[in-house]
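# sequence isn't available, so here's the structure alone:
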C-alpha cells in the first residue's frame, strides 16, 4: 500500500468527469506531504511516460483518471479517462 492508495480511492468515488484539487487538498487525502517533485508537471502526467511506473500516476490510472498539474503550479486537474467501447 502506498500513500497514493488513498488518492486512488478518493478519485474512484467521484462522479464528476473533471475535478481540480489543490496540493493541500491532495495532502489531506493522502495524509502526507507531497514531495517537491510534485511541483513539476511531468511528475503528474499520466500519459507522458507510461513505461515509467510511479505510484501517484498508477493511483490516478487505477481510478480511471488522467492527472495534469495546473498552470498555477499549486493544483492538479483530474479528468476521467474515456471508456473503451
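Now that the structure is in, tell me what you want to look at. Since we're looking at a predicted model, the values are computed, not measured.
# all contacts plus neighbour counts: C-alpha atoms, from now on.
Will do.
# residue 6: which element?
helix 4-12 (DSSP states H and E).
# could I get the full set of helices for the chain?
For the chain, the helices defined by DSSP state H occupy 4-12, 23-30, 41-44, 55-63.
# now tabulate the ones you listed in a markdown table and tack on distance to residue 82.
A markdown table is the format used below for the helices of the chain (distance: least, Cα to Cα, whole Å):
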| stretch | distance to residue 82 |
| --- | --- |
| helix 4-12 | 14 |
| helix 23-30 | 23 |
| helix 41-44 | 18 |
| helix 55-63 | 12 |
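# got another one to weigh against that:
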C-alpha cells in the first residue's frame, strides 16, 4: 500500500519522520519502544518499506 493509502486507513497523515528508514526499522536503537512499532508488532506484523516509492507492505511475523 502507498503511504497515502495507509493515511486513509489510520485517518491521519503520517509524520514527516515516516520518510526516514529509522521510523520504520525496529532494529534502530529505541525503535521497539515507538508507538508505531508496538502497534504493528502487537498486531503480528512487521513493515517492509520502499521509501523511494513511498510504499509499505506488512508481513505477518512468524
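Done, it's in. Here the structure is a predicted model, which means the values were calculated and not measured.
# format the helices of the first structure as CSV; extra columns: mean neighbour count and distance to residue 69 of the first structure.
Below are those laid out as CSV (neighbours: other Cα atoms under 10 Å; distance: least, Cα to Cα, whole Å):
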stretch, mean neighbour count, distance to residue 69 of the first structure
helix 4-12, 19, 15
helix 23-30, 16, 10
helix 41-44, 18, 5
helix 55-63, 20, 12
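# wait, which of those helices is closest to residue 81 of the first structure?
helix 55-63 (8.4 Å; Cα to Cα).
# and the helices of the first structure: which comes nearest residue 77 of the first structure?
Across those, closest to residue 77 of the first structure is helix 41-44 (Cα to Cα), at 9.7 Å.
# for the most centrally placed residue in the second structure, what are its contacts?
Closest to where the C-alpha atoms of the second structure average out (Cα atoms, centre = their mean) is residue 24, at 4.6 Å. Counting by Cα atoms under 8 Å, 6 or more residues apart in numbering, residue 24 of the second structure makes contact with 18, 37, 47, 49.
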